[in-house]
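Colleague: Quick one, fold the following:
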Amino acid sequence: MHRPPTPGLGFAAELDALRPGLAEPYAAALPGAGAAVLSRLWRALAHEPLPWVTHRAREHEGLTLRLADGRRLQGPPADPYTTADHVTEVRLDGRPYAGPAALMTALGVPHGAAFAAELADSVASLALSRAAQPSGDVRVRGRLPVPGWEWEQRVVDGHPYHPNCRSRPGFTVAEQLAYGPEHRPLVELRYVAVDASAVTGEWPGWLREGGRVLIPVHPWQAEHVLGVPVLPGPAAHPLMSLRTLALAGGPAAEQAGVHVKTALSTRLTSSVRDISVASIVMAAPVSAFMEKAAAYTDGLLDITRTLGAVTTGSPDLAAMVRESPDAYAGTGERVVPVAALPGTGLPRSAAWLADFARLTLRAGLRLLDLGVALEAHGQNLLVVLSPSGAPLRLVYRDLSDIRVSPVRLARHGIPAPEPAARIITDDVTALRRKLFGSLVAGTLGATAGSTAALRTALGTAVRDLPDTADLAALLEDPLPVKALTLMRLSPGTPGDQWTALPNPLAGPRA
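Modeller: From the prediction side, this is the model:
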């Protein structure tokens, strides 16, 4: 068997020098991390429209891919909604590969070498994340965390479907341990002081000092990108997105628990993120618009308000301040990011999944009919749980990637937000892709963990939903989902690329 190379001896050596007590757990975690990344990669190979895969066929209780050069790639069945680390090897023309980076190198496809390096980094980072967890069962027992950042830091494995689930290029081992949310650090933010006349956007008073605006920046960003003088800033807990942090407190009461989105710019999964000038300009009007739009869900969903957004005209020096989702929890309730649900230790039965699917679809389809398509993936969407763990309501955060349809809004007598050209579209396909790809194929699929469980949950939930053209499309059409691996192998193609997954409701329903 072609065994995966140790993903960078430099990584292991740095870990041994920095945290020798983690070296053995890290080595033990490597095979499982490799299987996790390989499982995600195999899902992509099986379902994405990769130009060098010409045919797919089920054979001998597995799946065979025919490549454009005549080679055959064989592996186990590929359930598009599974979250299990079930693929330990695949065979390329009979030769077994257990390492995703080695497999991608052997495939020899365009841009595959760079992607292989990212896969190796994802395996190494995931092994480190798993190795650094507390011993024993890390799920919540006894005391339930109250602040939402504790839930977020229990998301160890990253994106449930992306092979780059833990890829952090440019981060040393020391920086991963210092800044990765799953390592539970307390991060000391920095401030860049800018003359108030030199910025665009609205900004809270507690981030002003005389005639200057204080822009929070991530310490990694301050060290590697900015090259400007910085001031000490507040301590904060990193959240799932790494560049967004929950303030641990401060001299101003308004600071406690507030979320700060920094302009930390590095590739984590599919793309390099930044905070564009356009997103700063539209932040306040879109936030106000979405507060009003959320009212149409009859209390099913709340929006975390944008409290401030500012830029100097550069994507490297910008920041946003948002409400904490915890503000929407009642007595005894918890607000949990959907991606963190597996780490709660709370029971999630078939009935729970059906209730959760009903809640999310009712809110999402109501807003879609209104003219708003949410990007409701497991990081942006949070669920308010009762003391017993029942899903009660939803909270949505980060409005930069929603889509808004002026035509649909006009049917309800609602004007579209201005200025917001980047998020405006009346394309029905684009609107449905945005919601269905993130919520159904992503959030609900990952929460259910398999086609069978997703089929049962959806089949029960859709019976109680209003009959609309969007619901009919959800019931009848293949499910759109971003082709995440194709996007990484197509660096010259801007924007999102898509594939269609089998609709679980095409099979027998519960």
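Colleague: make it CA atoms for all contacts and neighbour counts henceforth
Modeller: Fine.
Colleague: can you give me the end-to-end distance of stretch 66-84?
Modeller: 25 Å (CA to CA, to the nearest Å).
Colleague: same deal with stretch 477-494?
Modeller: 26 Å.
Colleague: Flag every buried residue along it.
Modeller: Across stretch 477-494, burial judged by 16 or more other CA atoms under 10 Å covers Pro478, Leu479, Pro480, Val481, Lys482, Ala483, Leu484, Thr485, Leu486, Met487, Arg488, Leu489.
Colleague: Could you do stretch 171-182 as well?
Modeller: Buried, per 16+ other CA under 10 Å, within stretch 171-182: Phe171, Val173, Gln176, Leu177, Ala178, Tyr179, Gly180, Pro181, Glu182.
Colleague: In strands only, show me the buried residues of stretch 477-494.
Modeller: Leu479, Pro480, Val481, Lys482 (DSSP state E).
Colleague: Packing partners of the lengthiest helix in the chain?
Modeller: Taking DSSP state H as the criterion, the chain has its longest helix at helix 20-47. Under the contact criterion of 3 or more CA pairs under 8 Å, 6 or more residues apart in numbering; DSSP states H and E, helix 20-47 touches helix 9-18, helix 100-107, helix 112-131, helix 484-488, strand 498-501.
Colleague: hmm, 6 Å instead?
Modeller: If you count contacts as 3 or more CA pairs under 6 Å, 6 or more residues apart in numbering; DSSP states H and E, helix 20-47 packs onto helix 112-131.
Colleague: residues making contact with the helix it packs on?
Modeller: Contacting residues not belonging to helix 112-131 are listed as 7, 25-26, 29-30, 33-34, 101, 104-105, 164, 166-167 [CA atoms under 6 Å, 6 or more residues apart in numbering].
Colleague: before we go on, could you also do this sequence so I can check it against the first one:
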Amino acid sequence: MDRVDLPPPQADVPVAHRADAYAAAPLLNCLLREVAEPLPEPGERPVYRLPGGRLLRVLGQRRPAEPEVYTAGGWRRVGHAELVKLVAEELTRHTGVSNHELPAEMTDSRDAVAALLTARDRVAAPEDPYLRSEQCLVTGHPYHPAPKARGGGPVAAWLPYAPEAHARFPLVLLGLREDTVVEEGDTSALDALGEAPPGYRLLPAHPWQLDLVDRVEACAEAFAEAFADGRLIRLGTTGFETWPTAAIRTVYAPEHDLFLKFSLDVRITNDIRRLWRHDLLKLRRTDEAVVKAFAASPGPRPAAWLSDRGYRTADFAFEELAVLVRDGLHDRVRPGTTPLLAAALVEGFEGNPLDGTADPADWWQAYLGAVVPPALAAFGDHGVVLEAHLQNTLVAVDADGMPVQALFRDAEGVKLPADVPRAAGWERLVYCLVVNHLCEVAAVLAERHPGFDPWPAARRELARHDLPEAAALLTSPTLPGKTNLLLRWTGADGADARYLPLPNPLVGA
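Modeller: Predicted coordinates:
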């Protein structure tokens, strides 16, 4: 949580006001980065000119708050509903394209935040610091216009499965007739989650996903037929609870030390979060390439890859019922350390090691040494582009809160040399690792420790690596910033990426 720009979780601050502030910050970040023109002499409240000529000013920079527009010779505060209307008008003018879907998502995201805040006020956070870190992201993606949208469905449909509400729940267990099973890789961990009758294989399912597909007439009919003819049978639920992680559709089962990733037919940020057939079919090739790259990783503090071991699904509902099996933590995390979600370090949670960091320079150097080398080595030595953004990176810290190891996850977001040209792969890595990740952590450190400049150390770390692209990055005037607002407004494919140039803080650091 941004302790400067966002309201604290206090009972005397109405939920509606807190929700407005949380929802406005990432929307303003997008608007100001992608289409606004900053005016000179920003001062305490930076002023920006919007495409239509209107002036907008905000409080703060990392998490902008309290937006005001200049009208009739004075500044007037803009609430969240009016901000959504303003953004829609400016984007229509800027792009020449209208969009009625995204403003609804912006409102849905704000309303979801209100529901999450209300729920969080009534339930205790997990005792385990790792689980707390996975479930703390009320703001979420700081540069997305609707990071908490949940598909516009009623709160009661999704809140029981929301990590931000500290949810935990059993999985539905289905029996899948053996002649309809489709699987690849090592899925043996699924068979330990329950017991299937002879002739069937165990197939866990996310209860929210089952609710979602049941509301689609064609899917509901297909599933009804499968239950009627015995291809599917219901076996109850797991005898243990799972915890949804920040990814929402990925859950962690601590008793089994296992991650499971499901399809979820709802738009979250840019994508419908379904396990798509084309991604599943290339999963083993991708995961094996990353495993090989990490096995050869040099250095005294080797990073870990949480392998996507395999998947299991039904031939008659390949994407809808797919479940992906991912490595747990116990055999991957260094003994005596605690893994934490990198995004949580930025958002803030109880137990955040940054709360007790007296010397930001040492902490930052350790963080860079853990996170940067494995990502650069995977690219430089193997052409593997990790999706090393904040939500796909875990950082293990020792008893003093010092970073000692990085763990990366999600083969679905990885790119191999056969997927993209090298230049495009490097651009993607720079966006994920530097812009989305290091820039955010650096900004928090600079905010908490006035006068501390994190970029000379980042420059030294990048310069240590014998990689031509890294050397060029140190002199490039710009970094690639993904345009999530414009991508969503223009209806681009969810997996698309278009970048605009951002000032490079590494230059001259």
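Colleague: coming back round to it: closest to Ala329 of structure 1 out of the buried residues of stretch 171-182 of structure 1?
Modeller: Set against Ala329 of structure 1, the nearest of the buried residues of stretch 171-182 of structure 1 by CA to CA is Pro181 (22.3 Å).
Colleague: ok, now which ones touch the counterpart of that closest one in structure 2?
Modeller: Pro181 of structure 1 maps onto Pro163 in structure 2 when the alignment is built from TM-score structural alignment. Contact analysis of Pro163 of structure 2 by CA under 6 Å, 6+ apart lists Gln135, Pro244, Thr245.
Colleague: out of those residues, who has the most neighbours?
Modeller: Neighbour tally across the contacts of Pro163 of structure 2 (other CA atoms under 10 Å): the maximum, 29 neighbours, falls on Thr245.
Colleague: which residues touch the equivalent of that one over in structure 1?
Modeller: Under the alignment (TM-score structural alignment), Thr245 of structure 2 maps onto Leu239 of structure 1. Contact partners of Leu239 of structure 1, counting by CA under 6 Å, 6+ apart, are Glu152, Pro181, Leu245.
Colleague: Not counting residues beside it along the chain, what's closest to the last one?
Modeller: Nearest in space to Leu245 of structure 1, with sequence neighbours left out and distances taken as CA to CA, 6 or more residues apart in numbering, is Pro238 at 4.3 Å.
Colleague: Verify the stated contact: the one you found with Leu247.
Modeller: No. Pro238 of structure 1 is not in contact with Leu247 according to CA atoms under 6 Å; the separation is 8.8 Å.
Colleague: Any chance of the buried residues of stretch 171-182 of structure 1 in a markdown table with secondary structure and distance to Glu59 of structure 1 as columns?
Modeller: Written out in a markdown table, the entries for the buried residues of stretch 171-182 of structure 1 read as follows (DSSP: H, G, I helix; E, B strand; the rest coil; distance: CA to CA, whole Å):
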| residue | secondary structure | distance to Glu59 of structure 1 |
| --- | --- | --- |
| Phe171 | coil | 42 |
| Val173 | helix | 42 |
| Gln176 | helix | 42 |
| Leu177 | helix | 44 |
| Ala178 | helix | 47 |
| Tyr179 | helix | 45 |
| Gly180 | coil | 41 |
| Pro181 | helix | 42 |
| Glu182 | helix | 40 |
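Colleague: Quick check: Gly495 of structure 1 is in a strand.
Modeller: No. Counting by DSSP: H, G, I helix; E, B strand; the rest coil, one finds Gly495 of structure 1 to be coil, located in no strand.
Colleague: State the distance from it to Arg273 of structure 1.
Modeller: Counting by CA to CA, the gap from Gly495 of structure 1 to Arg273 of structure 1 is 13 Å.
Colleague: same deal with Gly170 of structure 1?
Modeller: 14 Å.
Colleague: Contacts only, for Arg459 of structure 2.
Modeller: Neighbours of Arg459 of structure 2 in contact, by CA under 6 Å, 6+ apart: Leu506.
Colleague: Tell me where the stretch 251-400 of structure 1 has helices.
Modeller: For the stretch 251-400 of structure 1, the helices defined by DSSP state H, counting those that start in this stretch occupy 277-294, 350-370.
Colleague: just those helices: most buried one?
Modeller: Highest mean neighbour count of the helices of the stretch 251-400 of structure 1: helix 350-370, a mean of 21 (counted as mean count of other CA atoms under 10 Å).
Colleague: Show me the contact partners of it.
Modeller: Thr297, Pro391, Arg408, Leu409, Ala457, Thr460, Ala461.
Colleague: Please name the nearest non-neighbouring residue to the first one.
Modeller: When you say that, I think you mean Thr297 of structure 1. In space, Thr297 of structure 1 is closest to Ala363, 5.8 Å off (CA to CA, 6+ apart).
Colleague: The one you found matches what in structure 2?
Modeller: Aligned partner of Ala363 of structure 1 by TM-score structural alignment: Pro374.
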